[in-house]
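1. Sequence isn't available, so here's the structure alone:
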């Protein structure tokens, strides 16, 4: 009787990424992945010690893809913006993995590429070395939150989107001006959370970088 096929690490990660397109991190399990591959969990634990390590590896491949072909160009703000837009685009193609990146982070090659470039760009800004780690941390937390939030919004179905818009219109345009005076005043100008996310991403990032620039010696 022939033995079961031995899957490579890359094949396991490919299948895990596909499975994570239809399930979240909580529902995902090594056992489910093994079932899809037609093998047992123990064979996968030869490649990854646990579920968290596997999820980190899947997320890291998105970072590797995002940084593929990247070359530093422009000043420090342009370099950080270019990296941020690459991350946004890469996770936009696989939205469920954005939340995994924000939750589990990564210590792989992709993570190191992103970290090294952002740290180098911050250093090029003229910030004192002792301030750079904290600035880096705040910046990456911001990017992870923005990208995960946008990915979450993009993963809902058209029917869910329309239902949400209808609820938004009812809640905002129908707001009682005596109980919610500010909301009633701005009702026709307030936009749904999912509107203009690209512009919001660019503006929030630009504002954060401007804050860093204002603190330069």
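-> Arrived safely, thanks for sending. Just so it is clear, the structure is predicted and the values come from calculations on it, not from any experiment. Residues are numbered from 1 along each chain as shown.

2. hey, let's count contacts and neighbours off CA atoms from now on
-> Noted.

3. For the helix or strand hosting residue 96, buried residues please.
-> Residue 96 belongs to helix 95-104 when elements are defined using DSSP states H and E. In terms of neighbour count (16 or more other CA atoms under 10 Å), helix 95-104 has its buried residues at 95, 96, 97, 98, 99, 100, 101, 102.

4. In addition, the following structure is provided for comparison:
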């Protein structure tokens, strides 16, 4: 966790804001997350956030030193929301697949915030919990420590990369999303076999597949490779 200007026990307001709420770090993060999804990155300003909370903007500095500090807290909150829904069952491959899909779905639930936070390293409580849990699954499966870290790194980076990619698409206005999806049908599916034989041969599959995320398939490929690596190490 990053140091704060004021110790945690002293941060709570002694009286409600104009809207009758008592400020807390959790309330500020939740409000900032809502504003980002409504208005984009420009919403993450002390003035706009203070107005939404009905509080003097300067009071927010009792909780966060600056907006980047708040952004790290938002990133950690998204991690926490995923981790609180996930419980490992003892099958390392199934557990990691379940977690990866939950990470991806959590990002798509907050696409604008996910685009802003997917590349950040927070060093906060929820992120630390996630690192510990994933490494525990891999080491428990029998991966040596160096291999566990390599696979952890690939697993997390893959999930975050697809989360950012697919969230950026989800954050587009619907007409733009629909227009991009239609390109596979209106352009690629009409290319002649004489000039583009491979596209023409697979056109119906391109139309059916390219409109959805490839993350589940990519995740399975990664886990298949990890399983093959584990079998090779055991042999």
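-> That came through fine. What you are looking at is a predicted structure, and each value in this text was computed from that prediction instead of being measured.

5. Can you pull the TM-score for these?
-> The TM-score (TM-score structural alignment, normalised by the length of structure 1) is 0.83; 213 aligned residues with a CA RMSD of 2.6 Å.

6. sorry, back to before: so the helix or strand that the helix holding residue 96 of structure 1 is followed by matches what in structure 2?
-> Moving toward the C-terminus from helix 95-104 of structure 1, the next helix or strand (DSSP H and E) is helix 109-124. Counting by TM-score structural alignment, helix 109-124 of structure 1 pairs with residues 125-140 of structure 2.

7. which outside residues touch the matching stretch?
-> Identification of contacts with stretch 125-140 of structure 2 by CA atoms under 8 Å, 6 or more residues apart in numbering yields 1, 76-77, 79-80, 83, 88, 90, 92, 95-96, 145, 148-149, 152.

8. Now it on structure 1. Mean distance?
-> Comparison of stretch 125-140 of structure 2 with structure 1 after fitting gives an average deviation of 1.2 Å (mean CA distance after the TM-score superposition for structure 1).

9. now that stretch: how far from the chain's centre is it?
-> Stretch 125-140 of structure 2 sits 16 Å away from the centroid of its parent chain (CA atoms, centre = their mean, to the nearest Å).

10. At which residues are the helices of structure 2 located?
-> Remark: helices assigned in structure 2 by DSSP state H are 25-39, 46-53, 67-83, 92-109, 111-117, 125-141, 145-170, 174-186, 197-209, 215-234.

11. Show me what the second one is packed up against.
-> By that I understand helix 46-53 of structure 2. Secondary-structure packing of helix 46-53 of structure 2 (3 or more CA pairs under 8 Å, 6 or more residues apart in numbering; DSSP states H and E): helix 25-39.

12. With structure 1 overlaid, how far apart is the helix it packs on on average?
-> Counting by mean CA distance after the TM-score superposition for structure 1, helix 25-39 of structure 2 comes out at 1.2 Å.

13. May I see the buried residues of that helix?
-> Going by 16+ other CA under 10 Å, helix 25-39 of structure 2 has these buried residues: 25, 28, 29, 31, 32, 33, 34, 35, 36, 37.

14. And stretch 25-45 of structure 1, by the same measure?
-> 25, 28, 29, 30, 33, 34, 37, 39, 40, 41, 44.

15. With respect to residue 205 of structure 1, which of these is nearest?
-> residue 25 (27.2 Å; CA to CA).

16. Identify the residue of structure 2 aligned to the closest one.
-> Residue 25 of structure 1 maps onto residue 41 in structure 2, by TM-score structural alignment.
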